[in-house]
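Peer 1: pasting the structure only:
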């Protein structure tokens, strides 16, 4: 689980992934209390998962504008060749019809579009995204993401690139699975073809080079500089072997290892 937020009872967003995928995580970005990105490498393909929580209606326009500026900045930082999925509580309504936004809205939304919904659709058009949960015809209970008594609305969305529309096999609300009575869980099914790989007959042990960032990068540097390691004397091959061994041992100590049946080769994402 990765979390961003100053306090636990206000704002804050979280991304939780399956434990089997934790070693595939190569980057975390926390843009604000309301936006977090987790990047995974699956085979040779990058998947960027963004979780967002937009300001509620009634907050100052400056707060809303700052949110959209931050979201645009983090989306712009994702290369076009990488997969992008945004799970967003956007606190606005895009409506049941897609008039004027046929490319990004599938025509199976809920409710009446408001000004905030226009901003969502404009954002999707600007970055060639689609609102996945508007592209599947569902009954009302599988569209409504928030209900409070007689009031019902669709304010949570899953956005992805238009070019990846085909990988979204289904998207719907699970009405009986919720954290509190008002909010409903929204699920998107994504189909990805995994490249077949040959595996070792024994367990593969890999240094977690993808952890070389932030504080661990500084610790790695400090440990490498201890004892004047660059002043080794002798034959070039002997010097190289000693230095390479020191680098590998230090990396295993600072970054750790991942164990399990792994592919013969795995390119590290930098």
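Peer 2: All right, it came through fine. Please read these numbers as outputs of a predicted model, since none were measured by experiment. Numbers count the residues shown, from 1 in each chain.

Peer 1: Every contact and neighbour count from this point should use C-alpha atoms.
Peer 2: OK.

Peer 1: mind listing what residue 166 touches?
Peer 2: Contacts for residue 166 were tallied using CA atoms under 8 Å, 6 or more residues apart in numbering; there are none.

Peer 1: now the lengthiest helix in the chain, how far from the chain's geometric center?
Peer 2: Across the chain, the longest stretch assigned as helix under DSSP state H is helix 236-255. Its chain's average C-alpha position is 34 Å from that of helix 236-255, according to CA atoms, centre = their mean, to the nearest Å.

Peer 1: A further structure is provided below for comparison with the first:
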């Protein structure tokens, strides 16, 4: 393979030197070589590349699902095991020829595994398996989240028939700005698929989340303040222990949410039934500050013209 000197190639495949079959490869620019942690060839159809990116490592998987129907399901099972074994705290991007058709499926659309831009109305058998793999591993099929004209959605063409069988899968949807097929580059019956990825750091994510939350923030519920200084600790402990003992007996038979609600009720009940002094409410403004504001308002109303000049 003749490559530009600025490109580094990592190839994993099988077959003869001049005729590579079922191989997958990564082409990396030499200036990005310093970010490579390691390259792990799993099989001739699966290769894994570990990169050192913004705030945690990113794992790239290059996948080529067998075209033969008899081999696909077994391969997808193996792919599921490979993805499941990867560290979930890392960024994961899987890409390649999956030889499956992903269609409209309301179950996976609700779970946000797929978006609204699906080419087909239904999945084939292997497509359902791929969707289940994505759902189990918290991956999204990025091609389905970006709206384009049909030529930019179809990734494979042969004999006048086009289909979408090449995908990007990822657990970092916020990094993807666009995914589409590139036209007019005919090197095989598969089109090149281009993903526009913006690597975002923790600082960006925190700032962006803060900005979003600021637009929908409502007044939070004030926490209950308890004053334990003047209560009888022994009596309180006995009261709460007797209430919790009854809940613990029912713990195996009740849902966790109900048990937590019962725990809260028992703690509140034990405290409210004891003699205790409540913390007095604090005024936001002192009496002197309120009087000063009132006097300023009165002066302003009496000397409106003077205030306007000021």
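Peer 2: Sure thing, it's come through. Because the structure is predicted, anything quoted here is derived from the model rather than measured.

Peer 1: what does the longest helix of the first structure correspond to over in the second structure?
Peer 2: Under TM-score structural alignment, helix 236-255 of the first structure corresponds to no residues of the second structure.

Peer 1: For the counterpart of residue 87 of the second structure in the first structure, identify the helix or strand it belongs to.
Peer 2: Residue correspondence to the first structure (TM-score structural alignment): residue 87 of the second structure is matched to residue 79. Per DSSP states H and E, residue 79 of the first structure falls between elements, in no helix or strand.

Peer 1: tell me, how many neighbours does residue 79 of the first structure end up with?
Peer 2: When neighbours are defined as other CA atoms under 10 Å, residue 79 of the first structure has 11 of them.

Peer 1: centroid residue for the first structure?
Peer 2: Compute the mean C-alpha point of the first structure, and by CA atoms, centre = their mean the closest residue is residue 49, 1.6 Å away.

Peer 1: mind checking the SS state of the counterpart of it in the second structure?
Peer 2: Superposed on the second structure with TM-score structural alignment, residue 49 of the first structure falls opposite residue 60. Of the three states, residue 60 of the second structure takes strand under DSSP: H, G, I helix; E, B strand; the rest coil.

Peer 1: so where does the alignment partner in the second structure of residue 152 of the first structure fall, helix or strand?
Peer 2: For residue 152 of the first structure, the aligned residue in the second structure is residue 162 (criterion: TM-score structural alignment). Assigning secondary structure by DSSP H and E places residue 162 of the second structure in strand 161-163.

Peer 1: Just the buried residues of that strand, please?
Peer 2: Buried residues in strand 161-163 of the second structure, counted by 16 or more other CA atoms under 10 Å: 162-163.

Peer 1: Mean per-residue distance, that strand versus the first structure.
Peer 2: With mean CA distance after the TM-score superposition for the first structure, strand 161-163 of the second structure departs from the first structure by a mean of 0.7 Å once superposed.

Peer 1: In terms of secondary structure, what does the following helix or strand past that strand contact?
Peer 2: The first helix or strand that comes after strand 161-163 of the second structure along the chain, using DSSP H and E, is strand 166-170. Where contact means 3 or more CA pairs under 8 Å, 6 or more residues apart in numbering; DSSP states H and E, strand 166-170 of the second structure is packed against strand 91-97, strand 140-141.

Peer 1: Adding mean neighbour count and distance to residue 56 of the second structure, write those out as CSV.
Peer 2: Below are these laid out as CSV (neighbours: other CA atoms under 10 Å; distance: least, CA to CA, whole Å):
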stretch, mean neighbour count, distance to residue 56 of the second structure
strand 91-97, 20, 7
strand 140-141, 24, 19
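
Peer 1: I'd like a version of these in TSV, one that adds distance to residue 199 of the second structure as further columns.
Peer 2: Listed next are those as TSV, based on distance: least, CA to CA, whole Å:
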stretch	distance to residue 199 of the second structure
strand 91-97	11
strand 140-141	17
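
Peer 1: Those strands: which one's closest to residue 204 of the second structure?
Peer 2: Minimum separation from residue 204 of the second structure across those (CA to CA) falls at strand 91-97, 15.8 Å.

Peer 1: Average offset of that closest one relative to the first structure?
Peer 2: Once fitted to the first structure, strand 91-97 of the second structure is off its aligned match by 0.9 Å on average (mean CA distance after the TM-score superposition for the first structure).

Peer 1: chain center to stretch 79-92 of the second structure: distance?
Peer 2: From the chain centre to the centre of stretch 79-92 of the second structure is a distance of 14 Å (CA atoms, centre = their mean).

Peer 1: got the end-to-end distance for it?
Peer 2: This stretch, stretch 79-92 of the second structure, spans 13 Å end to end (CA to CA, to the nearest Å).

Peer 1: cool, stretch 41-49 of the first structure as well?
Peer 2: With CA to CA as the measure, the ends of stretch 41-49 of the first structure fall 11 Å from one another.

Peer 1: mind listing what's buried in it?
Peer 2: Within stretch 41-49 of the first structure, the residues that count as buried by 16+ other CA under 10 Å are 41, 46-49.

Peer 1: for stretch 241-248 of the first structure, same thing?
Peer 2: Buried residues in stretch 241-248 of the first structure, counted by 16+ other CA under 10 Å: residue 243.

Peer 1: ok, back up a step: just checking, what packs against the longest helix of the first structure?
Peer 2: Secondary structure elements in contact with helix 236-255 of the first structure, counted by 3+ CA pairs under 8 Å, 6+ apart, are strand 204-207, helix 214-225.

Peer 1: thinking residue 37 of the second structure is in contact with residue 51, fair?
Peer 2: Yes - assessed by CA atoms under 8 Å, residue 37 of the second structure is found in contact with residue 51 at 5.3 Å.

Peer 1: Spell out the residue ranges of the helices in the stretch 51-200 of the second structure.
Peer 2: All helices of the stretch 51-200 of the second structure, identified by DSSP state H, counting those that start in this stretch, fall at 69-85, 106-110, 125-136, 150-153.

Peer 1: Identify all contacting residues around the first one.
Peer 2: What it means is helix 69-85 of the second structure. Contacts of helix 69-85 of the second structure (CA under 8 Å, 6+ apart): 46, 65-66, 126, 129-130, 133, 137.

Peer 1: Share the number of residues neighbouring residue 216 of the first structure, please.
Peer 2: Neighbours of residue 216 of the first structure using other CA under 10 Å come to 14.
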